[in-house]
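**Student:** sequence and predicted structure are below.
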Amino acid sequence: MGLADYYRTLGLRTGASFEDVKAAYRKLARKYHPDVNPEDQQAQDRFIKVTKAYEALLEVFYPDDDVVDDGPDDELDEAEDVSPVQTNPGLSEHEQKLKQDSYQQLNVLLKQQKFPRAIALVEGLAQRITHDSEVRQWQAITYQRWGRELITQGQLGKARIYLDKALKTDPLNKSLWVEINRDFQAIEQKLT
């Protein structure tokens, strides 16, 4: 499961704030908690999925586990720890470690809005680990975030280039298509 999937599981757009993630988790955790739905296996499975997505996103916002809110209640802390990076059996141990470290660095760079550095990092990782779909997804998201920033700076031609690169990098990502469509609409509005 990729980063965008975790946001989607919580009903959020990719890049939502920590407060939005926390609020969405609390709402869904209350709705699907096993104590509220003791006979409903689907609700319990959904609760586990929501909790795993929340914990994975916590790693994005607090990669060093310094100040982490474990959820709304102590009784909701039943799910196991989940790494936001998928284990790929096709990768060596060294490549998996490189991927995990790069993921954490990438999130820091994106939070700090250091998009050119983030692009350099993710492009280097994509050259090193060419067959990993999750790395391609990160690359596409990074291009899209940089494209959106370029729109706010009024660099519409350059923004269009990076948004196109994002679509070409991860063409099957539906949530990315939705976000990029919004970005293209923003470009059109600025042109009119």
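**Tutor:** Cool, got the structure. Numbers count the residues shown, from 1 in each chain.
**Student:** use CA for all of it now, contacts and neighbours both
**Tutor:** Noted.
**Student:** how close does Asp183 sit to Trp138?
**Tutor:** For Asp183, the distance to Trp138 (C-alpha to C-alpha, to the nearest Å) stands at 18 Å.
**Student:** if you could redo that for Leu3, that was the one I meant.
**Tutor:** 8 Å.
**Student:** of these two, who's got more company?
**Tutor:** Per other C-alpha atoms under 10 Å, whichever of Leu3 and Trp138 has more neighbours is Trp138, with 26 against 20.
**Student:** my guess is the more buried one contacts Leu121. True?
**Tutor:** No - Trp138 lies out of contact with Leu121 (C-alpha atoms under 8 Å); the separation is 10.4 Å.
**Student:** which strands and helices lie in contact with whatever helix or strand Leu98 lives in?
**Tutor:** Using DSSP states H and E, Leu98 sits within helix 93-111. Using 3 or more C-alpha pairs under 8 Å, 6 or more residues apart in numbering; DSSP states H and E, the elements in contact with helix 93-111 are helix 41-61, helix 115-128.
**Student:** putting a second one here so we can go through both:
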Amino acid sequence: MHLSECYRLLGVPRNATLDDIKVAYRRLARKYHPDVNQNDPTATDKFRLVQEAYKMLKDSDEKDLSKEIFSKNASTNSSTNASTNAVRSPAAPPPPKAPTPKKPPQPHPKIKIEVKQVNNQIDPINSDPELRLKLDMLRRVQDLLKQKKYIVAIAVVEGMSERFPNAPEVVHWKAVTYHRWSSELILAGKLREAEIYLNKALNTDPKNRELIFEVKRDLERVQNLKNG
């Protein structure tokens, strides 16, 4: 997920402070939390997207702060070393300075304070057509799985994978769909086809430990049925 998409997900401008980002994240996290959206099958995906966006922006802000501190420390050390060298090297005493005429006191400059406003009325997820399309298609995949229309679900999720190749939630549901279909094939006694889709699920989302555990267990089951 790119930083620009993270800003768009949270509904904040690119020059937003970390406090602005935290406020937007808390608002959206409360809105999309699965515990208060039990009738919405896409709430979990929305909540996960908001969490990932906040984590990436927070990590990016911390990296920028570390670079700034390092730069200031390097500049301070350089100035200190230069001062030390100047003290150590012998130099002729400076000539006496002429008295400096006193200047009349100057008025303090006016400080312009910029106040940022965060618009809490905009729903960044529902206002983004690409995100809305992705979530609507994920909802359709979940409905198809509930109806056991696995072939149609596979066609939909594979089409989504071409359009959103780097979306983690699409990868997740693609692997889940392959696994659900393989389970039906095992029950139907179609062990060879089941093994094909189990391997597809394994290769699609290899970082999902829970899913990989179930897939490997089913692969062992298929092998035992073949040998039996």
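**Tutor:** Right, received. Where do you want to start? Since the model is a prediction, treat every value here as computed from it, not as a measurement.
**Student:** can you give me the stretch of structure 2 that the helix holding Leu98 of structure 1 aligns onto?
**Tutor:** Helix 93-111 of structure 1 corresponds to residues 128-146 in structure 2, going by TM-score structural alignment.
**Student:** contacts only, for the residue nearest in space to the middle of structure 2.
**Tutor:** Nearest residue to the geometric centre of structure 2 (C-alpha atoms, centre = their mean): Glu52, 2.8 Å. Taking C-alpha atoms under 8 Å, 6 or more residues apart in numbering, we find Glu52 of structure 2 in contact with Cys6.
**Student:** and if you look at the one 10 residues further on?
**Tutor:** Contact criterion C-alpha under 8 Å, 6+ apart gives no residues in contact with Glu62 of structure 2.
**Student:** mind telling me what element it is part of?
**Tutor:** Here Glu62 of structure 2 is assigned to helix 43-88, by DSSP H and E.
**Student:** and Leu219 of structure 2, what pairs with it in structure 1?
**Tutor:** Using TM-score structural alignment, Leu219 of structure 2 lines up with Phe184 in structure 1.
**Student:** gap between the residue nearest to its match when sequence neighbours are not counted and Gln185 of structure 1?
**Tutor:** Closest residue to Phe184 of structure 1 apart from its sequence neighbours, by C-alpha to C-alpha, 6 or more residues apart in numbering: Arg160 at 7.5 Å. Going from Arg160 of structure 1 to Gln185 of structure 1 by C-alpha to C-alpha gives 11 Å.
**Student:** same check, this time on Ser92 of structure 1
**Tutor:** Applying C-alpha to C-alpha to Ser92 of structure 1 and Gln185 of structure 1 gives a distance of 42 Å.
**Student:** hmm, back to that, could you count how many residues lie near the residue nearest to Phe184 of structure 1?
**Tutor:** Residues lying near Arg160 of structure 1 (other C-alpha under 10 Å) number 20.
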